[in-house]
Structure formats: structure tokens, C-alpha cells
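model the following, please.
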Amino acid sequence: MDQRGKYLSCLGYHRKAYVIDWWRWLTRKIPLLEIASPLLKRAAVCAICLVLSRIGNVIFLPGLDLEAVGSNLTSGAEHAALQGDLQGHLFGLASPLSIYSLGIGPYIDASWLLSGMMLLKFPLRAYRHLNTLRRSGREGASALKLYTQVGALGFAVVLGARRAAELRPYAGRRALFVTDTMLQLVAGAMVLRYAVDQNERAGLGDGIALLICAGIGSRYADLLQRLPAALAAAQAPVWNVGLAVAGCGALVYAATFITKVEKRLPLVYYKRRLKERQKEITHGILPPEPQRAPDYIPLRLTPSGTGSLLMASFVFSLLPACMGWLSPAAASALAALMFSPAVKPWAFGVVVMLTCYLDFSGGSAAHDFSEWLGSVDAGVKGISPGPFTEEFLTREQGTLRLLGSLCMAGLAIAAHLLDATCTRQLGFSLDSLSLILMSGFITTAHRQAQALLRIPRLSRALAQERELLKLSSIGA
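Below you'll find the predicted structure:
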């Protein structure tokens, strides 16, 4: 290494040491920074992923006559108004001419394909292979993720080619337009998937929910800008607006409460119970052991939280799209029926109920958990181990899934009815279902933030205890 290289290496080392010393000085002055350091890093990654996921919406596909497209092609806003606002965020219809036009639809298609195989157990060979991977720990999860990514790439190619063929009449240059447009759309979908992966790995909350909530938030910003003019045009009483806001708040609170409800099944450790009985038999005096907190199995009413509403929204909007591959006229008729004001709340409620109730794990969750209890020599209190425990867990999970599906379906129907009432009385909708989804994402991110702050707080408490011990030893 020459003198210049040594100088630059030494300069880089000193700069790094200076940054570390500066950060240590800052954390000593502001202790909260040291505690919240992991949270701040994840928040920064989340912000970067959010910017990356939104910047492509303003990058339009090259080679298009935008004026011709705007006058002849149905806009993404009209699609969203016809088939529900949420579908626009799922498929990227808010920017139909951008490189993010496909949105995260290809990845959700691939995920649904694998989930359908697990649910229907067809084809049987593929189901057995997927079930084996699902029970193989991290290696199996990595393989399943790889299959999902490959499937997402395939769906992106097919959907991108179809979108490019639809846009070909409006192309300024026809040579290789379909191929170029398809590649750009596939690249945009993969960039979105990369942002989702990075946020789930090092960010906050669920990546897909983050993208959808970002779209919902941008639309709510536009709604708030138009709100004074809409209220003036509607001439609605103030108490009507207050009731609408209170109704949205009640639905959000109900959704948060439902996602936190759980049934706790007490656990029994057989080795510990045998040891306690042996102590009772012996006549010696044994030192008392500290009381342990009772262990239990938490069975949630809605294991996926508000994610079931998101999944149901995707399925609900996917039905006309699937019909469109067979008959565009039938797809338009089905969409007009499903999204009509009189049918949409109840049809969506049925889809939500089915989505929440169906077991996409292939019915093996209770069996796997029963095997795990046997491996740690534990069981449910009052239930014999083995097949009896598996049967009991299957019955309990089925009951909770049924109750959870009814609760979420009622919540979805109430949200749609409230939006319809707001549209009729105020002239605009508050889109309460989107607020429920945003509350679910915020709740998940809040739980993750609490978990991240727990270890730094414990470390700081231990450091303070060590300092007190040192001071007491010096004083002695």
C-alpha cells in the first residue's frame, strides 16, 4: 500500500472513531437515545422503504402517449371507485401508468396459490412437500419464501404482459413496446417486493400493510383537503359529522379489542408436578421455592388480527378479475352486482367470514402443537396427552375461529354500512374499513416497538444496579 492509501485508511479509521465517540457523548447526554437506538434504526429503515415504495408512482412508463391514454383508458381512480378503494392500493391502480402499476398483486397471487394448495390439499404431492417444509423450521420457511418469490415473478410476467398489451394501442413507438413495458412492470413489482422484505426484516410492522397504509394515508390527506368544501356543499349539521367520527372511532376501538381477545389454556409440566409430589412424600424440611407465574397457551380469537380483512378485501376484488380472464362482459356484470351499494356490505361480510374461518394451515396446527407439548413433557391441564390433547386443541381452535369470523364479518358489515350512511348524509365517505386496517398496522408496529425497547431498558436497569453495588462496596 502506498503512502496515499495508508493516509486514507488512517483518516477513515479516525473518522469512524470520532463518530463513535460523538454517539457515546450524545447517548450520555440523552439516555433515551441509547434505549431507543434499535427502534430508531428500524424506524429509519421503515421510512426508507416507504419512500422507495412511493417514488415509483411518479415514474411513468416510457413510450406512451399520455394524452391519448388519459382520454381513452379508464383511469385508476374510476377503477377504485367501482371496485372499492382498497383494490386500488392492492394492485397499484392509483397510478395505472407508472412502473408500480402491478403493485404487490403478483406476490399476493403467489401467496394465495400456496395457501390454496394447503387448504385444498391438492395436488397431494405438492401439499405433502409444502407441509414438510412448513414443519422444517427456518430452512423450510426460507424454501417456502423462495417458492413464493418465484411464483410472484411468474405472475408479474403474465400480468405485465397483459397490461403491456392493453397499453400497446397508445404507444408512441410499437417496436418491442410490449417486451420493454413488461420488463419495466416486472422490475417495479420486484422493487416493491424488495421494499416489503427489507421492512419485514429490519423495519417496523408488516411490509404489505405498510404499503397499503401509505396509500390510504395519502388518500386521507386529499380527503382532508376537500373536507371543508364538501361539508359546505352538503350543508350537513355539525352533529352529523360528530356522529360519523364517533362511529369510526368506535369501529377502530372494537377492532383493536377483538384482536386482543384470547383464551388461555393452563399448562401442566409433568416432571415438575412429579417433583412436587415427591417433596410432599418426604418428611424433611425443604426450602420454599419461589412461586412461578402460571404458564398457559394463548389462543387468540383472531390470530391474524386485521390481516384477515386485508385478505378478504383482496379475495373480494379478485373475483371479478378472475372472471375477466374468461369473459370480460361477465366480469363487468359480476363487478356491478358485487359492488352495488345494496349487495356489497353483505357479500363482503360473507367473504370475510369464510376467509377467517378457513384453516389455511392444512389442519395440522393442533397436531404440531400437541407434538411440541409432548416433546417438552407438558400438557393442557385436565386433558390427557396425545390424541386427546390434539382433539381438544382442534375443537377449541375451531370454536374460536368461528367466533372470530363472526366478529370480523360483523365489523366489516358495520364499516360498509357506516360508509354508506356517511355518503348519503354527508356526501362523502370516511372509509372506516381503511381506518381499521391502519389501526391494525399501528398496533402491530407498537407491539414490535415495545419488544425492541424491553431489552435496552433491562440492560440499563442492570447497569444502574451494578453502579449502586460499586458505590455500596466503596462506602463499606
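
make it CA atoms for all contacts and neighbour counts henceforth
Will do.

show me what the longest strand along the chain is packed against.
Counting by DSSP state E, the longest strand found in the chain is strand 262-269. Using 3 or more CA pairs under 8 Å, 6 or more residues apart in numbering; DSSP states H and E, the elements in contact with strand 262-269 are strand 296-300, strand 378-380.

got the angle for the longest one vs strand 262-269?
Using axes from the mean of the first three to the mean of the last three CA atoms, to 10 degrees, the interaxial angle of strand 296-300 with respect to strand 262-269 works out to 160 degrees.

one more, so I can put them side by side:
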Amino acid sequence: MQLFATLRNAWRIKDIRRKLLFTLAMLLVYRLGSFIPVPGIDPKIVAEILKGGQQGGGLFGLFDVFAGGALSEFSIFAMGIFPYINASIIMQLLQAVIPKFEEWAKEGPEGRKKLTQITRYGTVVLALIQSTGMAFAFRSAITSAWAASGAGYALSLIVIIFSLTAGTAFLMWLGELITDKGIGNGISLIIFSGIVSRIPVVATQIIGLLVAGEIQILQVVLILVLALVVIAGMIYVSEGERRIPVQYAKRVIGRRMYGGASTHIPLKVNQAGVIPVIFATSLLLLPQTIGGFWDNKIINAIANFFRLGSVTGTIFATILIIFFSYFYTAITINPVELADNIRKNGGFIPGIRPGRPTADHIAQILNRITLVGALFLAVVYALPYALQGLVGVQIGIGGTSLLIVIGVALETMKQIESQMLMRHYKGFM
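As a prediction, the model looks like this:
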């Protein structure tokens, strides 16, 4: 198969092989760290809480999937990378309202370094807040030896808070290291590896239910068919693009003629990739997180209203996915700058005047194809939840997890492919 042939060719190139090995080594460090427990916590009690018997176990069960089982072990990586994702969302939103941040974003590498540094500080602050909530939410799991006295109980809470915060800070550093020296986006790959590590567990649970007669073979087949449809759809849409033709005028410089070539601007249907799904899920988890920490009727009602998988939660997730699809596309592609660059290089879109009309034309096309990509993400996100309600089977890996796994895998394959094409090898596609 072409896929394996390409991977074999990539492995033969020393630079790519080094990056692949580095990425795998860092992900192995992450997986090993998922089994380092936080001091003073009884994992057995944590496991009981995660079964949904108390304190919002359903929410923490979802956290556990994204954290690759680190929460069920209550390891130092129990919070995963969610504080970093939330800090990144806040920073990207602030760039649209704070002129200084917008200026830094346009300054290039130096400006992005400043924004990255602020994001890191924000991650630590959010991690401290979330770890404090988790420490109190799982306070019943603190071992008796630690909680023997008031001072010991307070000390145990402090140790838990700082252990979880340090774990998230380490994951943030690990993700940035993978992005700089490895293959793919480090943060996305950490989430990817966490979800993939839970697939054998979920498969074992489904097989157990099938053997016990609690579910029928038809239900399992429906789940597998849906998974295949989602995979095929993600691949198809991720490769879809609208090509805007661009013609360059002929120019005579000295005795030579330049230009006159025809090319195109490729605009991806799903420009944002899987980022809108990650952002939407992170935001919807906030009210559920608060509801899991404090037993209050109003807070619990709000948390249930936004609960992932519920009708209202799915509707709000759909709205957020569409919003972030447009928001991320607007950040990555500026039609005005694109039109200006075309004009400066002596190019034009046939039938469209240079300047503002060209920018408006590009923006109109971008809005249309972004809507298609956003609606596709929203539908694929909601389908597994609908199927779970239809067949009556609650599986540990839902639409969100499936979208993230497929999206990250495709993006990583594209990065490997670009490395191969630079060295004149045939890619995946």
C-alpha cells in the first residue's frame, strides 16, 4: 500500500526518522507520566467517583477519556492539557478586542513569542483554579494517613493542587517541544494519544456487554458503520478545496518577458481542522466542571443544560463549532491582505477588478465554503450522540473524540507528506 511505502521512505530519511522517534519518545513520556499518582489520594475511591456514583462522575469520565486514563489513576497528568486549551481560546479572543495583542500577532515571530508567554502564564493560573476545584471535588479520596489532622488535611490539599498544576505545566512544555522538534502539533498529539490509549478499554467493555447479552450484534455493527462513515467523511472534507484562478500579466524587463502564468489560490473547505471541536468542547465543559465541584441546585441545573450529549448541550456545541470555524478562518486568512499581495505581484482574478472587489470576492467564497465545513463538523459531532440514544449504548469514545483522533491523524500525515515532497518522494495522496 502507498501509505506504508511512504512511511518506509520517510523512515529512511535521517532527519524525518529523528523527528518521528523524538515525537514517539515524548508521547511515551506522557503515557508513563499518566501512571505517576498524586500523593495522598486513594485511586480506588477515585474509580468509584468516576463510575458516576457521586460528584458528577459523568463529567469526570469524559475528562478521563481525554486524559488517557490519567484521571482514573489520579496521576499528575489528571487535568490533561485543558487549561492550556482554555488559555489559548481566551488569548485568541482577546486578540480581536485588544489592539496591542493584535499588533503583536502581526509582528511575526517576536510578537508571537510575547503572546505565547502570556498564554503560558494564563495556563498556570487556570490550572491552579481547576486543580483547586478538583482537589475539593475528590476530597473524599484523600487517604486517612494524610487527613489524620487538620494540618495534614490542608497540606494534602496543597500537595494535590500543586502536583496537578505542575503536571499540566509539564504537558504544555512537552507539547511545545514536540511542535518544535518533532512531527505534528504537540498539544493535539497529546490529546490524540490520550484518546487512542482508551480505545482498547472501550473495545473490551463493548465485547463484555456483547458476551453478557446486554447489547446486540446489530448495535455494535451500527456503531462501527457510523465510525467508518465519520472517518471517510473527515478525509473527504479535509481534502476538499475551492481553487480561485489567478492570472498574472506579462511584463517585459530588459529583453526578457516575465509573467503571463496562470495559477490558483487553494481555499480549504475545513480550514480550521478539528480546532473548533476542541474549543467548543472545552467551553461546554466549564459549567459542568463548576457543577461537579459545588453541589448547588442552580449550578447543577445550568451544568445539566450544557451537558455534552444532551439535546441542549448538542445545540450549543453546534453553535460554538460554527462560530469557532469562522473565527479561526478569519484569523488565518485575511482577504484584504491576500488581494493586496495579488495586486502587488501583478496578478488579478479573471472578471474581478483588483483591490477591494477582489477582497470581497475572496471573502464571499471563504464564507460559503467555511459554512459547509462548519456544518459538516457540527453534524459529525452530533451523529454519535444521536446513535447512542437510538441504540441505547453509551460508549466511552463519542463524536468529539472520534473527530479529534481523525483530524489530528490527517494533519500529522500531511506534515509528513510535506517533508517527503520536499525530498522528492511521493506523498500519501
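
thinking again about what came up before, out of the helices and strands packed on strand 262-269 of structure 1, nearest to Ser429 of structure 1?
Evaluated with CA to CA, those place strand 296-300 nearest to Ser429 of structure 1, the distance being 31.7 Å.

show me what Arg243 of structure 2 lines up with in structure 1.
Under the alignment by TM-score structural alignment, Arg243 of structure 2 pairs with Arg264 in structure 1.

oh, that last question was meant for Ala280 of structure 2, not what I typed.
So, by TM-score structural alignment, Ala280 of structure 2 is matched to Ala312.

OK, contacts around the counterpart of Arg42 of structure 1 in structure 2?
When structure 2 is aligned by TM-score structural alignment, Arg42 of structure 1 is paired with Lys19. Neighbour list for Lys19 of structure 2: Lys181, Gly182, Ile183 [criterion: CA atoms under 8 Å, 6 or more residues apart in numbering].

I'd like the distance from the helix or strand encompassing Lys19 of structure 2 to the chain centre, please.
Element membership for Lys19 of structure 2, per DSSP states H and E: helix 14-33. Remark: helix 14-33 of structure 2 is offset 19 Å from the chain centroid, using CA atoms, centre = their mean, to the nearest Å.

cool, stretch 262-281 of structure 2 as well?
For stretch 262-281 of structure 2, the distance to the chain centre is 13 Å (CA atoms, centre = their mean).

try stretch 112-128 of structure 2
Centroid separation for stretch 112-128 of structure 2 versus its chain: 18 Å, with CA atoms, centre = their mean.

what stretch of structure 1 does that stretch fall on?
Going by TM-score structural alignment, stretch 112-128 of structure 2 lines up with residues 141-157 of structure 1.

could you find the closest non-adjacent residue to Gly273 of structure 2?
Among residues not flanking Gly273 of structure 2 along the chain, Gly407 sits closest, at 6.4 Å (CA to CA, 6 or more residues apart in numbering).

does that neighbour touch Met234 like I think?
Yes: in this structure, Gly407 of structure 2 is within contact of Met234 by CA atoms under 8 Å, at 7.3 Å.

ends of stretch 52-64 of structure 1, how far apart?
24 Å (CA to CA, to the nearest Å).

please enumerate residues in contact with it?
Contacts of stretch 52-64 of structure 1 (CA under 8 Å, 6+ apart): 95, 97-101, 167, 170-173, 177, 181, 184, 188, 191-192, 195, 211.

against which helices or strands is the lengthiest helix in structure 2 packed?
Counting residues, the longest helix found in structure 2 (DSSP state H) is helix 356-391. Judged by 3+ CA pairs under 8 Å, 6+ apart, helix 356-391 of structure 2 is in contact with helix 217-239, helix 311-332, helix 335-344, helix 399-422.
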